Structure formats: C-alpha cells, structure tokens
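A.B. asks: Predicted coordinates and the sequence they were generated for:
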Amino acid sequence: MIVLESIEQTERLAVIIGETAKASDNLVLTGDLGAGKTTLTKGIAKGLGIEQMIKSPTYTIIREYPQGRIPLYHMDVYRVESGAADLGLDEYFEGDGFSVIEWGNLLKEALPVDYLEMLIEKDPTDLDKRLVSFKAFGRQAEALEARILAQWEQDHV
C-alpha cells in the first residue's frame, strides 16, 4: 500500500503512472467521490506529455487526448447503467493508447481482459491523505504495476 500524504505526492504518483504506461495498458480507478480519480488522471496526462487541459468525461463517457507520447483515453463510466458492452470500449482497451477508466468496477463483464485496478481511499484518520493499493488482472497489468512501484520506490529512497 502507498500512503499519499499530500496533493504533491498524489500528482507525483500520477506522473509516474503516465511515464511508465505503455500502449494498450488499462488502469481502472476505484474510489469514493472526491477520492482523487480525476486529479490522478490529470497527473497521468502530464506524465504522458499531454499539456491540454483534462476535463472529467462524466457526461461524454470518453475523452481522447492523442497528443502525448501515447494517446490517453479517459473514461468515466459512472453514469453507464447498462449496455456497456455496446459502447465499443474494447477498441480503446486493445488500442494504441493508455485507457484510464474511472468507476471501471461498474463495467463488470465489459471490463478489459487485462487491467490494473487502483483503489484510492481517504485515510479515515486524516482526510488529506490517500491510501492507494493495486490489484493486477493479467500479465500486462502485472508488468504495469511493477514499473509503477519500481519508479515510486526509486523516487522515495
């Protein structure tokens, strides 16, 4: 588990994720409202070299940012109640970019086959802190998690 004690640490972790992401990597962000999912995505974009302003895709479901080292596909599926399999998300999941899926746990059977879930929780003793844990589903996700953790540890030695 990673304890993020400040917004700066949260942003640094997000940049690391962007720097270490590869094409067709998929990251599912899970956490309560206000946990920092969109803030993380903004930092991930920075790590990918995307300078465009990142907006939450709450109503559009998907926003594409093609101008980075690899494209960023930012999805927010909170409002997708049914028919997720009909949205064509697998084209993004298996494509040439990095997919970040807020509320991805709601996709159930429409989740990608291989993805890294990042659980972000508010620390109950200090609401400014975040507790982050990862769970890999598949080899590509395991490799992404290993790259993220190795870079995080290198930064915090």
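C.D. replies: Perfect, thanks for sending it.
A.B. asks: For the rest of this, base every contact and every neighbour count on C-alpha atoms.
C.D. replies: Fine.
A.B. asks: can you pull the buried residues of the top helix by length along the chain?
C.D. replies: For the chain, the helix reaching the highest residue count under DSSP state H is reported as helix 139-155. Going by neighbour count (16 or more other C-alpha atoms under 10 Å), the buried part of helix 139-155 is 140-145, 147-149, 152.
A.B. asks: another one to put next to it:
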Amino acid sequence: MSLLVILAHPNLAQSRVNKALKIALSSTSVVVSDLYALYPNFSIDIASEQDKLIKAKSLVFQFPMFWYSCPALLKQYFDDVLTYGFAYGSKGKALANKTFALAISLGAREGDFQGRFSLESVLTPFQAISHFIGTKYAKPFLTYDTGNLSDTALKAQAQAYQEWIKGLA
C-alpha cells in the first residue's frame, strides 16, 4: 500500500463534500480507512490500524473541521494508535519519514481565518503531531465554504483532490 487515507466523518452518508472526495479516490490505488464505519462504538482495533500505518508510505487524514479541530473519533485515533514505542519514543519509529497530510473540509470561507486564528495557527497541533512522530508534514488540501459549493465547484475540487493525492503517492 502506497497511500492510506484515514477518513473521519461522523455522518458520511449525509456529507456532500467528504463523500464526493472519497468517491474521487475510488479510481485510484489509494486505501481508504473509514473510521466511523469501522468503529461506530469508538472501539478502535489498534493492532489493525497500526498495521495499516506501517504498510503505507503516505498518510492522509481526511475530515471536516469541527470547532477548529477534528472529529472526536480521529482525536481518539491519535491517542490510541500513535502510541509510545510505536509512533514515538526511543524505539517508536514505525512512521518515521512517511508523509503526513491533511484533507480538511471547512464551512468557513478562506478569508475567515485571519490574525491570531489563521488556519496555519489552528493546524499547529496537527503539525506538532507530525513532528513528534517523525513524519514529513505536507501542505494540506483544503475545501472551504462547503455549504455554498456549487456542484461544478465540488466536481472540480474532487478532481483537484485526485491530483493532490497522486502527488503524495
């Protein structure tokens, strides 16, 4: 497996944007791990998830931004799966030198993130995770103003996502 997309959307069936982005990946060799489909009760199979991470060269975390962060299951995933001795610590080098990227959908418009609360500052915790586990943080793929995205714009964004993914593989 070259590229693993860890998808974390609590209601993908009702999502217009993340569902379209996921569908755009179906014509690629990317492996998609849909956390909410796999673990609706939040009981993550840690060994299975760590195995997926080991096999991948690049990791993409795809999610909608909620309150300037990720959905709860993705936060739990980071806590439970990226453990000492696996992802960090003197012997925790399983993810070293892999690519770590984010694909985020936002209800906000691009210009809404300014000053102290720029998107770059909001994403600092994810950059810190990447640094801490020894991965290479890549420029994120962002879909803004999701509630107002036309069908044409969404189709173009899905195609752009495919191209962005190919660039990470």
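C.D. replies: Ah, there it is. Source: prediction; values computed, not measured.
A.B. asks: what TM-score do we get after superposing?
C.D. replies: The TM-score (TM-score structural alignment, normalised by the length of structure 1) is 0.33; 92 aligned residues with a C-alpha RMSD of 5.4 Å.
A.B. asks: hmm, back to that, can you tell me which of the buried residues of helix 139-155 of structure 1 lies nearest to Q9 of structure 1?
C.D. replies: Nearest to Q9 of structure 1 among the buried residues of helix 139-155 of structure 1: W152, at 10.1 Å, using C-alpha to C-alpha.
A.B. asks: if I look at the closest one, how far off is A143 of structure 1?
C.D. replies: W152 of structure 1 sits 14 Å away from A143 of structure 1, going by C-alpha to C-alpha, to the nearest Å.
A.B. asks: G43 of structure 1 now?
C.D. replies: For G43 of structure 1, the distance to A143 of structure 1 - C-alpha to C-alpha - is 20 Å.
A.B. asks: and the buried residues of helix 139-155 of structure 1 as a markdown table, adding distance to E102 of structure 1?
C.D. replies: Rendered in a markdown table, the data for those read as follows (distance: C-alpha to C-alpha, whole Å):
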| residue | distance to E102 of structure 1 |
| --- | --- |
| Q140 | 19 |
| A141 | 16 |
| E142 | 19 |
| A143 | 21 |
| L144 | 17 |
| E145 | 17 |
| R147 | 21 |
| I148 | 18 |
| L149 | 21 |
| W152 | 22 |
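A.B. asks: now A160 of structure 2: how far from L4 of structure 2?
C.D. replies: Distance from A160 of structure 2 to L4 of structure 2, by C-alpha to C-alpha: 18 Å.
A.B. asks: Compare these two and say which is more crowded by neighbours.
C.D. replies: L4 (22 against 15; other C-alpha atoms under 10 Å).
A.B. asks: What's the first helix or strand after the strand or helix carrying that one?
C.D. replies: L4 of structure 2 belongs to strand 3-7 when assigned by DSSP states H and E. Proceeding N to C from strand 3-7 of structure 2, the next assigned helix or strand is helix 17-24, under DSSP H and E.
A.B. asks: which helices and strands sit right next to that following helix?
C.D. replies: Applying 3 or more C-alpha pairs under 8 Å, 6 or more residues apart in numbering; DSSP states H and E, one finds that helix 17-24 of structure 2 contacts strand 58-64, helix 151-168.
A.B. asks: Of those, which is nearest V122 of structure 2?
C.D. replies: For V122 of structure 2, the closest of those is strand 58-64, at 13.6 Å, according to C-alpha to C-alpha.
A.B. asks: Could you check the angle the helix or strand following that closest one makes with strand 3-7?
C.D. replies: Using DSSP H and E, the helix or strand that follows strand 58-64 of structure 2 in sequence is helix 72-81. Following axes from the mean of the first three to the mean of the last three C-alpha atoms, to 10 degrees, one obtains 130 degrees for the angle between helix 72-81 of structure 2 and strand 3-7.
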